[in-house]
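Trainee: Turn this into a model:
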Amino acid sequence: MSIPLIGRPLGRHRRLTSAEVAALHRQKDAATIAAIRYATEATELQQQLDEAGITISGLLEDLRVEREEGSRLKAALANATSVSVGCGVRDIWPGEEPTHPHGLDVTTLRARFNGNTSPSHVPGL
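Mentor: Next up is the predicted model:
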């Protein structure tokens, strides 16, 4: 009884032809060129991203300054247009009719209730 030879190659290994080797070299060169091109493009894109970040940072600072200025102007406008007279006194514009000649004089009501604001004087309460 004989033991079969395991792992014995059945065919011969052939060498690559010079044309196949040249084709592989061309593929390697093309891949190297593509890698260099992609690396260059990635560097350019990184520079653009850095510049955009700087621009955005500057715009955010401008926005913060403008908001502060807007808040300051809003406060100045509120102070300039604030009402500084009592609620019973107001200016009458030219051509405007005052309200009390039309039967809305409340001085008798004020005298009657003498400043009492409790709900006891309101009917039905």
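Trainee: Could you use CA atoms for every contact and neighbour count after this?
Mentor: Fine.
Trainee: Would you map the helices across the chain?
Mentor: 18-80, 107-113 (DSSP state H).
Trainee: Pick the most deeply packed of these.
Mentor: helix 18-80 (a mean of 12; mean count of other Cα atoms under 10 Å).
Trainee: tell me which strands and helices that helix is in contact with?
Mentor: Here helix 18-80 touches no other helix or strand, going by 3 or more Cα pairs under 8 Å, 6 or more residues apart in numbering; DSSP states H and E.
Trainee: Now show me the structure for the sequence below, then we'll compare the two:
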Amino acid sequence: MQNLLKQRTKRFALDIIELVEFLPKVLSAKIISYQLVKSATSVGANYRAVCRARSDNEFISKMQIVLEEVDESGYWLELIQEKAWADVTKLLQEANELTAIFVSSLKTIKNKSNPKPTNKPQI
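Mentor: Below is the predicted model of the structure:
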């Protein structure tokens, strides 16, 4: 699963880089393009750091950064969509799918790290 997500996050970044080459050359699009490339490439780079986490706490900390970056990427993509500069439906879908995967991973590791107490009597 890790290798698949490494590939998906890299593909996401590459697709974003390709997208911004075709956006209008007006100032607002340039600024949004810059921010989008920064956040989208950060998703993959930070996910690689997640894969090297040495503890659950480090995993959680780094995964939260990945989530922030993929969410930010989604925001910039929404602006591009609403400005009708490009059809970014597939990229938005990928951002949403990656977000769901990373949220699920975070929930799993948090539940593992903080098991809920049972109401069983102790003997």
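Trainee: overall similarity of the pair, as a TM-score.
Mentor: TM-score for the superposed chains, counting by TM-score structural alignment, normalised by the length of structure 2: 0.26, backed by 37 aligned residues with a Cα RMSD of 2.6 Å.
Trainee: show me where structure 2 has helices.
Mentor: 2-20, 27-51, 56-82, 89-113.
Trainee: can you put these in TSV and add mean neighbour count?
Mentor: Below are these laid out as TSV (neighbours: other Cα atoms under 10 Å):
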stretch	mean neighbour count
helix 2-20	16
helix 27-51	19
helix 56-82	19
helix 89-113	15
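Trainee: May I have the residues that are in contact with the most centrally placed residue in structure 2?
Mentor: Residue closest to the mean C-alpha point of structure 2, counted by Cα atoms, centre = their mean, is residue 70 at 2.8 Å. With contact set as Cα atoms under 8 Å, 6 or more residues apart in numbering, residue 70 of structure 2 has these partners: 39-40, 43, 95, 98-99.
Trainee: mind running it again at 7 Å?
Mentor: 39-40, 43, 95, 99 (Cα atoms under 7 Å, 6 or more residues apart in numbering).
Trainee: In a markdown table, list the residues you listed along with distance to residue 61 of structure 2.
Mentor: Shown next, in a markdown table, are the contacts of residue 70 of structure 2 (distance: Cα to Cα, whole Å):
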| residue | distance to residue 61 of structure 2 |
| --- | --- |
| 39 | 17 |
| 40 | 18 |
| 43 | 14 |
| 95 | 20 |
| 99 | 15 |
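Trainee: Among those, which one sits closest to residue 31 of structure 2?
Mentor: For the contacts of residue 70 of structure 2, the residue nearest residue 31 of structure 2 by Cα to Cα is residue 39; the value is 12.5 Å.
Trainee: Quick check: the closest one touching residue 71?
Mentor: No: between residue 39 of structure 2 and residue 71 there is no contact under Cα atoms under 7 Å: 8.7 Å.
Trainee: Next, show the common contact partners of those two.
Mentor: Residues touching both residue 39 of structure 2 and residue 71 by Cα under 7 Å, 6+ apart: none at all.
Trainee: Can you give me the distance of residue 111 of structure 1 to residue 47 of structure 1?
Mentor: As judged by Cα to Cα, to the nearest Å, residue 111 of structure 1 and residue 47 of structure 1 stand 79 Å apart.
Trainee: ah, wrong one, I meant residue 61 of structure 1
Mentor: 21 Å.
Trainee: With residue 75 of structure 1 instead?
Mentor: 42 Å.
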